[in-house]
Structure formats: structure tokens, C-alpha cells
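> return atomic coordinates for the entry below.
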Amino acid sequence: MPSVNMTTTNGGKINIQDAVNKDHVVIVSLWATWCVPCLKELDAINDVYSEWQEETNVELIAVSVDDGRTVKRVKPLINGKGWDYTILLDTNNDLKRALGASTVPLTLVIKDNKIVYRHSGYSPGAEDELYEKVKEYSK
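All right, here's what the predicted structure looks like:
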């Protein structure tokens, strides 16, 4: 993972490398409030997230790439959705650029601070494929 400083929704600072440097698999999802497929993917994962955590101890970090104009929508949206994810803000798109991401959603599976799976876009059912990868790397 590239070394990029992020902002928390409470205004704190954290480096994405520190955020993903865990003993378990971490999913990083780049998304935006205006991206309908992003919201569908995060909603679909949210429906099964507690089961995923019980089985694999996986953690999901949702990184908003909303810019200065739309970032104010992030907190109301996640509060309304009730997502139990760690939410980080990439308002300058530093992480998006460092990852060479042209579009969102971009979903990454991180193991030992390395990207082991990368998927761009979302279609219904893609979360099942994602979970298969999480289980594979959680062993």
C-alpha cells in the first residue's frame, strides 16, 4: 500500500499504511457519495458484514474520494446508512492517484500491507466473490 495521509470523519489524521497494517485481512473500498454503484456495493456488504467479521475477523475501510464540494455529504450519508465501517476521507484524491484508480468503486483486499486482490466497478453479487477472496487470504 502506498503511504498516504488520510483524514477521519472527526478531523483526525491517519496514514493508510497504519490503518491497514493489521494481523487480519483488510478490505479497502474507494467510494463517493455521488457514485451509485459504490453505495450499492457498500450496502450489499453491510448486509453480511457482521457475519464476515465473525468468520474471518475482516475489517472494511471505506475511503471516500469526495472532493471539497461534496465531502460535506459523507457524514450525513454514513449516519443514514448505519454502516459499521471505518470511514476515511481522501478529498485530494492522493490515495486514488497513488493506486492509479481511474474510477470508483475500487475494492482492494490487503494482507500483510500488500494488495492481494483488486476489483473495479460493482455488479450485484460481486460481494460474494470478494468474500471468497477474504476467506482465501484469511487462512
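> okay, CA-based contacts and neighbour counts for the rest of this
Will do.
> any idea how far I45 is from the nearest residue to L95 once chain neighbours are set aside?
Computed as CA to CA, 6 or more residues apart in numbering, the closest residue to L95 that is not its neighbour in sequence is V4, at 6.0 Å. Per CA to CA, to the nearest Å, V4 is found 25 Å from I45.
> Proceed likewise with the subsequent sequence, for comparison:
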Amino acid sequence: MRVCKKNIGWLISVIGLFCFSFIVSINIKDYSARLQQDYDVLFENSDGEDINLSNLKGKVVVINYWAKWCIPCLAEMPGLNQLYLDMRENRNIIFMAVDMDGNAVKGGNFMKKRKYSIPVYRIKTELPLDLQTKSIPTTIILDRKGVLVNKHVGGMNFKSTKFKEALQQLSEE
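Predicted structure coming up:
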């Protein structure tokens, strides 16, 4: 009788593990499929021109969510701007500083006063969940296929040589 109960316990454990791994693999496939979708999101730059994220396939896209009142955002901005200046000749990389206050013109003027050159945008349409954040600063990187490869919430060291090299490598893939 003990052997039978022990075997039933093992059998239930194996079946449970199989079901769990099956569910996890389905969820991973669903998540991967979502990441492969085009991000049909509209942004407007400080000149009033619209840009659709789905039209940027073929380029690495660096999106930084920031606000004028956000101290960590302002602390990382010199490094982000310098990275933009260092890499702006690379036609395979696009930088977008997205003003989360929703006014690209005011955000652009704010940047100009501080002698920053990075292009400023505002969000015009709803963001997909993958691109949303509840905290700023947040930096998102899309590869040339339009796939989300990195989402970092919090301040970043944009002066890092490794980060710059990783962007360069992504732009060549």
C-alpha cells in the first residue's frame, strides 16, 4: 500500500511539472509573439512633425522617458546628450528623449536652454504595455527588427563604454 501511495505522489508531481512547463512555454511564446509585433505608436517632435515607431524598423531606437521636474532624469541627461552627439553620425541609431509632461515644444526649449541637442518628442498615441512605465527615467532600446531588447527603469550611466559598444553592435546586426 505504501509503494502505491508513493508512486501516486510521484505521478502527480510529474504531471504537475509537465503542466506547469507547458503553461510557461505557452506564455513565453505569447510574450515573444507580442514583442515581434510592430509598435504602431505615434510621437511628435519639438518641430511638430510626427514619427511612427513602426516606420523606424531597420534602425536601433533609444527611447528615454524623462521630465523637467525629475531630478534623476536631469542627472543622466548630460551623459545621454553626449552619447547622442557621439553616435548621431550612425544612421542606424535613432535617439528619442520623450517628455513625459506631454509638451515636446516646451521640452525642446528646455533642452536648448541647457545646450542639449538630443531630439525631444511627446507621445501622441497610447503606448503598448511593453513600452509603458510607471517611473522615470526609463530607457528603452529596440533593435533593428523593432524588437524590445532592453528596458531599464531608473537612472543610467550613458557614459559607459560598454553601453556605447553594445549600441554600436546592435546597429551593425
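> if you count what's nearby, which of V4 and I45 of the first structure comes out ahead?
Under the criterion of other CA atoms under 10 Å, the comparison of V4 of the first structure against I45 puts I45 first, with 20 against 16.
> quick check, V63 of the first structure in contact with T33.
No. Counting by CA atoms under 8 Å, no contact exists between V63 of the first structure and T33, whose distance comes to 10.8 Å.
> counterpart of the residue nearest to L95 of the first structure over in the second structure?
With the correspondence set by TM-score structural alignment, V4 of the first structure lines up against V41 in the second structure.
> alignment lookup: L35 of the second structure to the first structure.
Taking TM-score structural alignment for the superposition, L35 of the second structure sits opposite a gap in the first structure.
> next structured bit after the helix or strand hosting L35 of the second structure?
Secondary structure assigned from DSSP states H and E places L35 of the second structure in helix 2-36. Using DSSP H and E, the helix or strand that follows helix 2-36 of the second structure in sequence is strand 42-45.
> contacts only, for the residue most central in space within the second structure.
Ranked by distance to the mean C-alpha position of the second structure (CA atoms, centre = their mean), the top residue is I140 at 1.9 Å. The contact partners of I140 of the second structure, taken as CA atoms under 8 Å, 6 or more residues apart in numbering, are V61, V62, I63, N64, L131, L148, V149, N150, K151, H152.
> now do it against F20 of the second structure, distance only.
The spacing between I140 of the second structure and F20 of the second structure, counted by CA to CA, is 31 Å.
> and if you look at G154 of the second structure?
Distance of G154 of the second structure to F20 of the second structure, computed by CA to CA: 33 Å.
> tell me where the first structure has strands.
Applying DSSP state E to the first structure gives strands spanning 5-8, 13-15, 26-31, 59-64, 86-89, 106-111, 114-120.
> now find how far off-centre the last one is within its chain.
Computed by CA atoms, centre = their mean, to the nearest Å, the separation of strand 114-120 of the first structure from the middle of its chain amounts to 11 Å.
> what about the aligned partner of L88 of the first structure in the second structure, how many residues close to it?
Using TM-score structural alignment as the criterion, the counterpart of L88 of the first structure in the second structure is Y121. Around Y121 of the second structure there are 31 other residues, counting by other CA under 10 Å.
> not counting its neighbours along the chain, what's nearest Y121 of the second structure?
N45 (4.2 Å).
> before we move on, what about L77 of the first structure?
Nearest in space to L77 of the first structure, with sequence neighbours left out and distances taken as CA to CA, 6+ apart, is T33 at 7.4 Å.
> residue contacts, N157 of the second structure?
Taking CA under 8 Å, 6+ apart as the definition of contact, the neighbours of N157 of the second structure are E76, G79.
> and the gap between it and A67 of the second structure?
The value you get for N157 of the second structure to A67 of the second structure, if CA to CA is used, is 17 Å.
> with C19 of the second structure instead?
Note on C19 of the second structure: its distance to A67 of the second structure, by CA to CA, is 45 Å.
> looking at those two, which is more packed in?
The residue with the greater number of neighbours, taking C19 of the second structure and A67 and applying other CA under 10 Å, is A67; the counts read 20 against 12.
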